[in-house]
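Q: Just the structure for this:
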Amino acid sequence: MARTRRCAVLGATGFVGRALTADLVAAGYPVHVLARSPPHDLPAAVTVTRGDAADPGSLAEVFAGADVVFHLVHSLREPGFAGRDRVIAERVASAAAEAGVRQLVYLGGPRPAGETSAHLASRSEVAEVLLDGPVPAVAFQASMILGRGSAGLELLARTARLPVRPRPGWTTRRSRPVALADVRHYLAAAVESAPLRGRYDVSGPEEISYHDLVRRCARVLGRPAALAVPAPLWSHRAAALVAGLTSPVPAAVAAPLFGSLDHDLLPADAPAETVLPPPPGGPVSLDNALRAALGVPVSAAPAGRAYVDDQVRASDAGPD
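A: Have a look, this model is predicted:
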């Protein structure tokens, strides 16, 4: 009988990491996570190590006995995030090789042609470090992931609620937003696959501009049509400062996210379904992905797979 594969997760406190950790535990995999401030609502079966992803000792402890390592760490909140993420990637690749890990799984972003933003360049650099390492590595690339807890979704929803909103030129850029459910599917599917190598795009079924995505989000929220005012001088820095003052997303995080909108964030590599089975029933539609992420009931939904966001939190409380 084959041994159950053991998983290690870096970035389990993020919105993707939390969901993936719950999925892995539900599927019966032993899971070990590394976090500087471990949340209290992780499944009881999870082994938790308090530490930093840049610390080789912490990595060695978490990777010991692991078959698959998920690297979901991004350091946007910190100055010099690109340098820190590069160092972490180098140490992850080294520690994984020393521990005998069979598969590294990284979740990054798309690769626009030509000069790109610091945020996207950093994600691509991390992928290259892992792909060039001795352990088989796969880099899944997604533009905007629509899921609860996402900074990008928070910015999108706040903008969609405005009665009047600026419309700078960079909002015409296009992407393929993807449901968190579909990202979770491909990440979890990598556990039982043969070792994968290379970059694969994880994209939603619909290509859309950021401006139209805001309008679609407003429609899902039941908001009236807003007045979009051309704003050629509305910079990423201005948008980030406003976001920092009016939303839970710090300006330091919002700025690189807005900066990435200078590019069309469209698939450039082979789709993930060329190496892994697609989600049952196909990808979640854009409207259903927004409904799930925003907590809007899915009723009389248009074509596309409905998704129910089922969140479970463990408690020591008795029945009374």
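
Q: use CA for all of it now, contacts and neighbours both
A: Fine.

Q: Is Ala190 in contact with Leu276, as I believe?
A: Yes: using Cα atoms under 8 Å, Ala190 makes contact with Leu276 at a distance of 7.4 Å.

Q: higher neighbour count, the two?
A: Ala190 (20 against 17; other Cα atoms under 10 Å).

Q: Let's compare: structure for the following, please.
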Amino acid sequence: MKWVVTGGTGFIGRALTTELIARGDEVAVLSRGSAPGSAGKARRVAWTPGRIGAWTQELEGADAVVNLAGAGVMDARWSEARLAEVRSSRVDTTRVLAEAIATSKSRPGVLLSASAVGIYGMRMDDEMVDEDGAQGTDVLARICQDWEKAAQPAREVGVRVAHPRIGIVFGRGGGALERMIPPFRAFVGGPIGSGQQWMSWIHVQDVVAALCFAAQTASITGPFNVVAPEPVRMQELARTLGAVLGRPSAMRVPAFALRALLGDGAEAILTGQRVRPGRLLKAGFEFGHARLREALEDVTSRKAA
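A: Below you'll find the model as predicted:
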């Protein structure tokens, strides 16, 4: 297969590219500000997100395009400028990519354009949400909604478009655990806020497997949740992570401290969503890391290796 990947140098993108190369597939990574070259055995292609350029040639005859581009939501304190960057890096980039696909002479077979479980809103209820669940009205939910709508030009010309709504990703070399593990190692780890917020998590290897599965499963269109089958509360996550690391998990991070550090962005961590991967399960996808403890053991043992 021929794949085109945006956001290929990010946490999920690196894992996906590594897997595709190992499978023997052809991979073109659209890389912002980079000169043409190679990254491992993937071909690196310079592009400016949100602008048409020579990179559009890579779309011709591609089997699948995976759009993972987007500025990190929690990489900086929220401000109007930061949220505008988060939005533009997703919505504008996706719209231009979809328009380029729509005008291709030999259009890709499928566009997997990322989204996130944040589309369901910042919640504290216990409702299990599937792909048809009510969507939120907060700033992140609205960004996710516009992010998905931005792929419409590709959909209108008959390209299969699917939106992996990705949860909290665990893995080596990035993701949520990169920030959680150090305090636990230092014996000061614990739950954040009330500890009652739901965490819809997933192992990065299952994210990669789900993307590959969706690319080759014609019945998957529109949104599909990319989360493990059993979400957990933050308190259980902290307790399990502490047990796996052989460390206590009693040092709770109070909400006021997180708000002082992150401002409005703290609410994205102090709340959560209880999400079910309904469409993946219905399509027959099998998770490699469905249980929290096993997933954490895998990630932390890899860190130690």
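
Q: Just give the TM-score of the two.
A: Comparison of the two superposed chains (TM-score structural alignment, normalised by the length of structure 2) gives a TM-score of 0.78, and 276 aligned residues with a Cα RMSD of 3.1 Å.

Q: And the helices in the stretch 51-200 of structure 2?
A: 80-102, 139-149, 152-156, 177-185 (DSSP state H, counting those that start in this stretch).

Q: wait, which of those is closest to Pro223 of structure 2?
A: helix 139-149 (8.5 Å; Cα to Cα).

Q: What residue in structure 1 is paired with Ile166 of structure 2?
A: Using TM-score structural alignment as the criterion, Ile166 of structure 2 maps onto Ala142 of structure 1.

Q: Quick check: its match touching Arg199?
A: No: judged on Cα under 8 Å, Ala142 of structure 1 makes no contact with Arg199 at a distance of 10.8 Å.

Q: if I line the two up, what does Leu68 of structure 2 land on in structure 1?
A: Leu68 of structure 2 maps onto Leu72 in structure 1, by TM-score structural alignment.

Q: measure that match to Arg197 of structure 1 for me?
A: Applying Cα to Cα, to the nearest Å, the value for Leu72 of structure 1 to Arg197 of structure 1 is 17 Å.

Q: re the thing from before, residue contacts, the nearest residue to the match of Leu68 of structure 2 once chain neighbours are set aside?
A: In this structure, Leu72 of structure 1 finds its nearest non-sequential neighbour in Gly11, 4.8 Å apart by Cα to Cα, 6 or more residues apart in numbering. Neighbour list for Gly11 of structure 1: 17, 33-35, 71-74 [criterion: Cα atoms under 8 Å, 6 or more residues apart in numbering].

Q: Select, from these, the two members most distant in space.
A: Val33 and His74, at 15.3 Å, using Cα to Cα across these.

Q: neighbour count winner among these two?
A: Ranked by neighbour count (other Cα under 10 Å), Val33 of structure 1 and His74 place Val33 first, with 26 against 21.

Q: which stretch of helix or strand covers the more buried one?
A: strand 31-35 (DSSP states H and E).

Q: about what we covered before: include distance to Val45 of structure 2 and mean neighbour count when you put the helices of the stretch 51-200 of structure 2 into a markdown table, please.
A: Formatted as a markdown table, the helices of the stretch 51-200 of structure 2 follow (distance: least, Cα to Cα, whole Å; neighbours: other Cα atoms under 10 Å):
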| stretch | distance to Val45 of structure 2 | mean neighbour count |
| --- | --- | --- |
| helix 80-102 | 14 | 20 |
| helix 139-149 | 23 | 21 |
| helix 152-156 | 21 | 19 |
| helix 177-185 | 29 | 15 |
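
Q: Tell me how many other residues crowd Leu162 of structure 1.
A: Counted with other Cα under 10 Å, Leu162 of structure 1 comes out at 16.

Q: before we move on, what about Gly57 of structure 1?
A: 12.

Q: likewise the one 3 residues further on?
A: Here the neighbour count serves as a burial measure; for Ala60 of structure 1 (other Cα under 10 Å) it reads 17.

Q: again, but for the one 10 residues further on
A: Counted with other Cα under 10 Å, the burial measure for Phe70 of structure 1 works out to 26 neighbours.

Q: That one and Glu273 of structure 1: what is the separation?
A: Distance, Phe70 of structure 1 to Glu273 of structure 1, using Cα to Cα: 19 Å.

Q: Also Val296 of structure 1?
A: From Val296 of structure 1 to Glu273 of structure 1 the distance is 28 Å (Cα to Cα).

Q: Show me where structure 1 has its strands.
A: Applying DSSP state E to structure 1 gives strands spanning 7-10, 31-35, 47-50, 68-71, 103-108, 137-141, 145-146, 164-167, 174-175, 178-179, 198-201, 208-209, 227-230.

Q: how about the ones you listed in a markdown table, adding distance to Gly244 of structure 1?
A: Output for the strands of structure 1, formatted as a markdown table (distance: least, Cα to Cα, whole Å):
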| stretch | distance to Gly244 of structure 1 |
| --- | --- |
| strand 7-10 | 26 |
| strand 31-35 | 25 |
| strand 47-50 | 29 |
| strand 68-71 | 27 |
| strand 103-108 | 24 |
| strand 137-141 | 27 |
| strand 145-146 | 20 |
| strand 164-167 | 16 |
| strand 174-175 | 24 |
| strand 178-179 | 25 |
| strand 198-201 | 30 |
| strand 208-209 | 23 |
| strand 227-230 | 21 |
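
Q: To Glu125 of structure 1, which of these lies closest?
A: Closest among the strands of structure 1, using Cα to Cα: strand 103-108, at 9.7 Å.

Q: give me the stretch of structure 2 that that closest one matches.
A: Against structure 2, strand 103-108 of structure 1 falls on residues 110-115 (TM-score structural alignment).

Q: The matching stretch: how far from the chain's middle?
A: Centroid separation for stretch 110-115 of structure 2 versus its chain: 11 Å, with Cα atoms, centre = their mean, to the nearest Å.

Q: same check, this time on stretch 257-266 of structure 1
A: 15 Å.

Q: What separation do you get for Asp41 of structure 1 and Ala26 of structure 1?
A: For Asp41 of structure 1, the distance to Ala26 of structure 1 equals 15 Å [Cα to Cα].

Q: do Ala142 of structure 1 as well
A: From Ala142 of structure 1 to Ala26 of structure 1 the distance is 24 Å (Cα to Cα).
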